[in-house]
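Participant: need a structure here:
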Amino acid sequence: MNTAIVTIPLNNDHCEQIIDIILPIQQIEFNVPVTLETQPDLLDIETNYHKTGGNFWGAAHNDQIIGTIGLIAIGNNAAALRKMFVRKEYRGKEFGTALLLLNTLIDYCRQNQITDIYLGTVDVLTTAHRFYERNGFTRIDKANLPPSFPLMGIDTMFYHLHLSN
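Facilitator: A predicted model of the protein is given here:
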């Protein structure tokens, strides 16, 4: 039995598992007013993430996906971090799931000459804000996002990370 948490690339074969992680966290745990219909990217990971030059990963434990993170390449060596969610029972420093996912994404960015990572989030996800800030992200105004950044209507806070060599 494998007890280590590992990251694996995800594709359209994993859409149902991805949705089963993300929607309950958004809707039930945090009462974020979002539906599957407002997130069509979850139904076609390959078109919305892979074909942009980005990717989508899962954190897996004992062959079960326990977390997700996605990257949409938006041009000019920039990308949007999307869909970073971890099941409640796998959160925290003792598991390191979120950091493992973020480091996987950052490694991919470095290998693919992506130097700027942007993300949007909602104000109720305060633990996520602290996580991003601890890991080098700086809060920015919406006006400072690149024009190609794919806005989600519910996002109220925005972050940026510049990767230096």
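
Participant: use CA for all of it now, contacts and neighbours both
Facilitator: Noted.

Participant: following the longest helix along the chain, which helix or strand comes up?
Facilitator: The residue-count maximum for a helix in the chain (DSSP state H) belongs to helix 97-111. For helix 97-111, the succeeding helix or strand toward the C-terminus, using DSSP states H and E, is strand 116-121.

Participant: same for that following strand, what does it pack against?
Facilitator: Here strand 116-121 touches strand 78-86, strand 157-162, going by 3 or more CA pairs under 8 Å, 6 or more residues apart in numbering; DSSP states H and E.

Participant: thinking again about what came up before, who touches the longest helix of the chain?
Facilitator: For helix 97-111, the external contacting residues (CA atoms under 8 Å, 6 or more residues apart in numbering) are 5-7, 57-59, 67-71, 84-86, 90-92, 115, 163.

Participant: can you check stretch 25-41 too?
Facilitator: 19, 23, 42, 48, 85, 87, 124-125, 154.

Participant: distance to C109 for those residues - can I get that in TSV?
Facilitator: Output for those, formatted as TSV (distance: CA to CA, whole Å):
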residue	distance to C109
I19	24
L23	26
L42	21
N48	17
F85	19
R87	24
V124	28
L125	24
I154	26
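
Participant: one more, please, to line up against the first structure:
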Amino acid sequence: MSKDILVQEYSSNYQAHVLDLILHIQQVEYNISITEEDQPDLFVIDDYYQNGTGNFWIALNNEEVIGTISLLDIGEDQVALRKMFVHKNYRGQTYKTASLLLHTALTWARKQQLHAIYLGTTPQFLAAHRFYEKNGFSSISPGELPERFPVLEVDKKFYKYVIN
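Facilitator: Presented below is the predicted three-dimensional model:
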């Protein structure tokens, strides 16, 4: 296994691999009862995420999709961080895949001159909570979310990152 992780913008030839990675993490690792039908955005990633100030990236190791992250344009120079997933073998300090993905998204957000990034997550993703907090995200109440923030049924914990 190589430690060479490449983060690049999503292209549709990776669609099936992205779907497989995300569903496996949601359903198998975290036992969340969510299906591909519950996530129609995963079938139109380029149309849904890659417009306005939004984008979608994948992390690759030897052409295998090992991670994803996206920013969804929600207007008023704000985005929602969505679909941040990393294959279990690539989590942690050895590969720093999550950090590479987040750095890519934050760099993009700064170049787009965005003001804030919001995200929702599930209570089960405790390691994700620590990761976001360590990287400058602040916990907020649901009432502090922008009106156009897409709250998912599984989202119960919310964060905000202010871009300087």
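
Participant: related to what we said a few turns ago, out of the contacts of helix 97-111 of structure 1, which are inside helices?
Facilitator: Among those, none falls in helices (DSSP H).

Participant: F137 of structure 2: neighbouring residues, count only.
Facilitator: Using other CA atoms under 10 Å, F137 of structure 2 has 19 other residues around it.

Participant: quick check: closest non-adjacent residue to it.
Facilitator: In this structure, F137 of structure 2 finds its nearest non-sequential neighbour in Y161, 4.6 Å apart by CA to CA, 6 or more residues apart in numbering.

Participant: now that neighbour: how far from K134 of structure 2?
Facilitator: Noted for Y161 of structure 2: a distance of 11 Å to K134 of structure 2, by CA to CA, to the nearest Å.

Participant: the two: which has the busier surroundings?
Facilitator: Between Y161 of structure 2 and K134, counting by other CA under 10 Å, Y161 is the more crowded of the two (19 against 10).

Participant: return the residues in contact with Y90 of structure 1.
Facilitator: When contacts are counted by CA under 8 Å, 6+ apart, Y90 of structure 1 touches 66, 97.

Participant: what about 6 Å?
Facilitator: Residues counted as contacts of Y90 of structure 1 (CA atoms under 6 Å, 6 or more residues apart in numbering): none.

Participant: counterpart of it over in structure 2?
Facilitator: Superposed on structure 2 with TM-score structural alignment, Y90 of structure 1 falls opposite Y90.

Participant: give me the mean distance between the longest strand along structure 2 and structure 1.
Facilitator: If you go by DSSP state E, structure 2 has its longest strand at strand 64-75. Compared with structure 1 after fitting, strand 64-75 of structure 2 deviates on average by 0.7 Å (mean CA distance after the TM-score superposition for structure 1).

Participant: how far away from the center of its chain is that strand?
Facilitator: Relative to its chain's centre, strand 64-75 of structure 2 lies at 5 Å (CA atoms, centre = their mean, to the nearest Å).

Participant: other SSEs contacting it?
Facilitator: strand 55-61, strand 78-86 (3 or more CA pairs under 6 Å, 6 or more residues apart in numbering; DSSP states H and E).

Participant: gap between the closest residue in space to G75 of structure 2 that isn't next to it in sequence and H129 of structure 2?
Facilitator: Closest residue in space to G75 of structure 2, ignoring its immediate chain neighbours: R148 at 7.5 Å, by CA to CA, 6+ apart. Distance from R148 of structure 2 to H129 of structure 2, counting by CA to CA: 23 Å.

Participant: got it, and G143 of structure 2?
Facilitator: Plainly put, G143 of structure 2 is 19 Å away from H129 of structure 2 if you go by CA to CA.

Participant: ok, these two, which is more surrounded?
Facilitator: Between G143 of structure 2 and H129, H129 has the larger neighbour count (other CA under 10 Å), namely 20 against 8.
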